[in-house]
Every structure is written in structure tokens, then in C-alpha cells.
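Enquirer: make a model of this:
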Amino acid sequence: MFIDMPLDQLRGYLPPRHEPADFDAFWNRTLEEARKHDLDAVFTEVDTGLSLVRTYDVTFAGFGGHPVKGWLIVPASATGPLPCVVQYIGYNGGRGTPHDWLLWPAAGWAVFVMDSRGQGGSRMPGDTADPVGGTGPMVPGRLTLGVLDPGDYYYRRLYTDGVRAVEAARSHPLVDAAEIVVAGGSQGGGTAMAVSALVPGLRHAFIDVPFMTHIRRACEITDADPYAELSRFLQTQRHLVDQVFATLDHFDGVNFAARNTTPALFSVGLRDAITPPSTVFAAYNHYAGEKDIKVWPFNEHEGGASAQAAAQLAIARTLRRAAD
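Expert: Below you'll find the predicted structure:
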């Protein structure tokens, strides 16, 4: 069933933002601290049995200088710099295996897949530890890890890793540093929205069914995980509600959206209980840059799936023609 407002109301939905006074200073300080560590990006070519692509096992220094894993996959015929999609991953997923990420190399692009620290389920295994445990109480998952202090919060580390992943991709000679697109769905979509606000000069952002947007409303209208992790946490930590949301405001996609000038394509499923439509439209309607959104009325958290990928490929062809 449709789980949110009618579409005509969603298109005009522009809720007030809860923006911390130190939002910009917090993120400027965070990235300055991260860049004190050498990027130290290492690309090791590996034999995957995929004869039409070349695959590199990547390690680079993310938040705190911590090693973060990834894949760089390029067409085997590549001889010069290619446009590159930097791909971020959904909640509890890891970088998986190279054959999970062949769409963009098949289109003639490079793809740089960033592992998500401390995540990686059985379906999409990960290879990156999160050596920071966070402080204070939490419930299982990542959403409440360090949530009592913006400086300790898990997503400070993940979004910083996302920025450093762009820098790592740009450092490779087979990647055209001026032709970078960031992409992801759910948690990956939220990461793409944050990174595209924090990194200048990106060509496009593909932001699918983004998580971590309009978080206060999400917690009010869905019982689905991962937002339900916050609800379970606050059921027992009743006295911490204001403190928790003060932290989350530093990571809310609507605040990144209001600063974002990277051209973007969004997607939303009107039956999505995981990232409810109004939370997606809140970010989309506040988005300051050139934008479009694909609305999938009968879809849930998968959004447009392969149809959305086709729309992204169409934009990618346009970007290639413009670059040429």
C-alpha cells in the first residue's frame, strides 16, 4: 500500500530543517582532520577470472587514517583516463565480489566500490573493520553507535570515508578526476548525498531511495529497520531524545541537500516503508542543485531497480558526449 502522503503533497513537501549552528564548521573540521593522514591509496591488480575487465583490490586511508577497502574495476581495453562512478553501499552490506559490480565497466566506465566499515552481511560480505567503538549505550546495528556525540557518531566516519574514496579514485591514472559521479541506494544514497555536498567538482550524483534524510519524521512514521533501531534505543533512553536528535541533525540529508550544487537524479518508491517517500522528497525539495526524481508508485525499497539503472545509464551517455 502507499504508506505516506499523496504524490501531489509530496512534490510540495518542504519541511523546516533542524540545522545545527556548527554544521559547516563540524564538517570542515572533520575533513581537515582526515586529510592530515596520507591518503596512501594502494591498488593491487587481482585475477578474478573476468577477462573483459581489470580489477584492483584497493586500500586507502579513511577517517582517522583507518584502512578502508574497495574495488576499482575498469574495462580490460582501457588505456586512458575514464569517467568513474564511486559507488556506496546499502545498510549492512559490504563491497562483495567484483562480479557484483560489472554494470559500469560494461558501459565503458570505471567503477570504484567503497566498502562500508564495520558492515558486510552474508549476502554482500565486507572487508573493512571499524576500529572505533563509539561511546555510550546503543542497540545492535550502526544507527545508534556513538549517537550521543556528533564527534563519536558512526556516520561521521562513514561519510568521511566516502569523501576519501573520491580522492582515492581520482588518484588512479585510469580515472579521469574531472569526471566523477557518486552513486548509491538507501545508506549508499545518503552517503552519495553527503559526499556530493562535501566534495566540489563532481559531475553528477545518483541518489536512490536515500536513508538518513528527514530522520525525525522517519522515526515517527515507520517501524521498519534501520530507523527502528533509533526507536528501540529511545524506548529505554527516554531522557536522551533531544541529545540524540541534536547529533543526528549533523548527518541529516536535508541539511546536506540544502548545500548541494551537484546535478542529481533521485529515486523514490511510494510503497517504501524503509525510507518513506516524504523523507526522500524532503531532501529532494530542499536540494539546491539541478535535480530530477524518478517516482515509482508501485515499488518499495528497491525503487526503480533495473529501470532506474537504465535512467542513470542514459545520463552517463550524455555526460560522456559532453566530456568528448
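Enquirer: please count neighbours and contacts with C-alpha atoms only from this point.
Expert: OK.
Enquirer: from the chain's centre, how far out does the lengthiest strand in the chain sit?
Expert: Assignment by DSSP state E gives strand 175-185 as the longest strand of the chain. Taking CA atoms, centre = their mean, to the nearest Å, one finds strand 175-185 lying 12 Å from the centre of the chain it belongs to.
Enquirer: ditto for stretch 180-188
Expert: 5 Å.
Enquirer: which residues are contacting that stretch?
Expert: With CA atoms under 8 Å, 6 or more residues apart in numbering as the test, stretch 180-188 has contacts from 83-91, 166, 189-192, 195-196, 202-212, 275, 301.
Enquirer: I have a second one here; can you model it like the first so I can compare?
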Amino acid sequence: MALFDLPLPELRRYSPEVPEPDDFDAFWKASVPSGEALVEVRPHSTSLRLVDTFDVTFTGFGGAPVKAWYTRPAGTREALPAVVEYLGYGRGRGLPHERLTWVTAGYAHLLMDSRGQGDQYGSGGGTPDPHGGAPGGPGPVTRGILAPEDYYYRRLMSDAVRAVAAVRELSGVDPTRVAVCGNSQGGGLALAVAGLVPDLAAVLVSAPFLCHVQRAIDITDAAPYGEIVAYLSVHRDAETAVRRTLSYVDGVSFARRATAPGHWGVGLRDTVCPPSTVFAAYNRYGHDDRTIEVYPFNHHEGGDAHHVARQLDWLAARI
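Expert: Sure thing, here's the model as predicted:
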């Protein structure tokens, strides 16, 4: 894909006024459950001798159980800094040996399953979405999209906040040193958590989904935004309701509220999460310690393994 969005000098200055609902904070305060999060932590047998793996269940939105993999360096007993990781669109938590970067770097690692996802890529998931009966399209991004109270991402973002509460309750975690990370949908979730949890140690966001959403659905037909476009092409009278719902999950609003150092990544040829939507959130990010890695010739994969190396160095310098 050729460059299609704003030139990089304009992107670095791009900071539009993205309106948010007057009751944004009240909405999210009412959405996220409180109280203890952990339900069950069971040792999980694998053939990996250098890590210890646990099958975790915690309570998410509406009290529903959410699954996660918890891994830590084998045999360690001290309280470690933790990284909570969120998944891309359509993925479930898969198998416990699939994501080992953070644990082999010495962190405790919690990989949150995405409720009602896991059927498009990877190795599946294990968390149903029992609250998904409201009108909307078939894909996660359009489920319940006619009202913010019913919207799928209200539930998933609430789960993401609860994952931080859960990791802080786990044995062998230093609750003062918790970072969140993710790419694409996972980046959008990490950014939401950055705006909803006030005492994170760090935030790592790559190609975040659901930023400056109103612009995204106007300039790209690539999925997942293309699913919203397709929905509106059929439900022609739903645009006002849909745009209102999306305003409650926009990453620009969460970015304004962030209070932890932030490391970002963006590919300038990314049609999935267009660069201007990423910079719209980055340029509003609420902490002065922020940096964005720019990959001019890359699409949604961004810097890929090169970017992960930069994330590891950046996070090690902070926690």
C-alpha cells in the first residue's frame, strides 16, 4: 500500500479536537466492576521447562468469567514486575507456549483472552460473551453498536481493566510495577486501560485500534473498520446512533487521561489503523514521558520484531 494518509510532518502536529460525551467518565465508572478479581489460578502442565504456566480465571464485565494465561520464569519466588498483554482482533488466548517474549525477559506475564473472539486467527480462545444479545452486526466491532450500554467494547475494555486488578492479586507480582501492552485491538485496549487505571508503571501501544474512530471509518474500508462501514451501508438510518456509541470508546479520550509513560509504534502505510488516527491519540497522550516509533515503509505490522526489541529496551529502563 502506498502512503495514503497525511505526511509525517503533519502527523506529528495532528491533534484534532475529538469530541467526547459529557458523561464519559461516569459511563466508565459504572461499567467496570470493583472488588476482588481473581476466581481461580491452576498450574498448567506444558513441556516448557524454563517457565511456570498457570490457567487463570478472573471476573470481568457483568461478573462473567474471563480466562488468561499467567507465566513466569520457572522457579522464581520474588515479586516480579508484570506485563498484561491484550490480543489483536479475532484472536483468542491460544496455547500457553505461543507468547513467551515478556516472560523470557524476566517479567511475570498475563495474557488476557478476548471474550467472544478466537475464531479468526491463532489457536482459539476459551471465553464466551454471555452479554452479547443486543442488535448489531456479526463481528465484535458491530455487536451492540446501536447503544453504548450494549456495545461489545464496553465489555472488553472493562475486562481489560479487571485483568490489571487480577495480576496485582497474583502471588509473585509486584503490584506497583505493572505495565500493559498490545498491538492493534490489543493496543486500543492497552490505551483504554491507560485512561482508566491511574497507577500503571508503563503503557506500550502499537497501531492502536479505535482511535479517532470518526475519521477512521471515513478514510478506510479495511477491516475491522470496514465492518462498521458495511453495517452502515445496510443500516442507513443508524449512523447517528453508531457514531454516538463509538465516541464512548475512542482512544483519544483515553489518551488524554493517561498518567503512565507511554511507548508507541505506527506504520505509515497502515490502512487497518491509519497513521492519523494513531497520532491523534498520541499527540493527546497525558504523560510527558512518551515516544513513538515510526516505520515509514510498513503496514499494520509496523516494526514487527525490530519494534519488540525497542519495546524491551524502553520498558527495562522504566520498571
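Enquirer: sorry, back to before: in structure 2, what range does the next helix or strand after the longest strand of structure 1 match?
Expert: For strand 175-185 of structure 1, the following helix or strand on the C-terminal side (DSSP states H and E) is helix 187-198. Aligning helix 187-198 of structure 1 against structure 2 (TM-score structural alignment) gives residues 185-196.
Enquirer: same check on stretch 254-268 of structure 1?
Expert: The aligned range for stretch 254-268 of structure 1 in structure 2 is 252-266, by TM-score structural alignment.
Enquirer: quick one on the thing from earlier: relative to helix 187-198, how tilted is the longest strand of structure 1?
Expert: Computed by axes from the mean of the first three to the mean of the last three CA atoms, to 10 degrees, the angle separating strand 175-185 of structure 1 from helix 187-198 equals 130 degrees.
Enquirer: what helix or strand is Gly70 of structure 1 on?
Expert: Short version: Gly70 of structure 1 belongs to strand 67-75, going by DSSP H and E.
Enquirer: after superposition, how close is that strand to structure 2?
Expert: With the two structures superposed, strand 67-75 of structure 1 lies on average 0.3 Å from its match in structure 2, counting by mean CA distance after the TM-score superposition for structure 1.
Enquirer: let's verify Ile293 of structure 1: helix, strand, or coil?
Expert: Secondary structure of Ile293 of structure 1, reduced to three states by DSSP: H, G, I helix; E, B strand; the rest coil: strand.
Enquirer: alignment lookup: it to structure 2.
Expert: Under the alignment by TM-score structural alignment, Ile293 of structure 1 pairs with Ile292 in structure 2.
Enquirer: pretty sure Ala273 of structure 1 contacts Ala224?
Expert: Yes - the criterion here is CA atoms under 8 Å, and Ala273 of structure 1 meets it with Ala224 at 6.4 Å.
Enquirer: from Glu301 of structure 2, how far off is Ala26 of structure 2?
Expert: Ala26 of structure 2 sits 35 Å away from Glu301 of structure 2, going by CA to CA, to the nearest Å.
Enquirer: higher neighbour count, the two?
Expert: Neighbour comparison, Ala26 of structure 2 and Glu301: the larger count goes to Glu301, with 19 against 10 (by other CA atoms under 10 Å).
Enquirer: ok, for the more buried one, nearest residue in space, not its chain neighbours?
Expert: In space, and not counting its chain neighbours, Glu301 of structure 2 is closest to Gly267: 7.2 Å by CA to CA, 6 or more residues apart in numbering.
Enquirer: how would you label the aligned residue in structure 1 for Ser233 of structure 2: helix, strand or coil?
Expert: Taking TM-score structural alignment, Ser233 of structure 2 has Gln235 as its aligned residue in structure 1. Here Gln235 of structure 1 takes the helix state, with states given by three-state DSSP.
Enquirer: then Phe298 of structure 1?
Expert: coil.
Enquirer: with Ala307 of structure 1 instead?
Expert: For Ala307 of structure 1, the secondary structure call by three-state DSSP comes out as helix.
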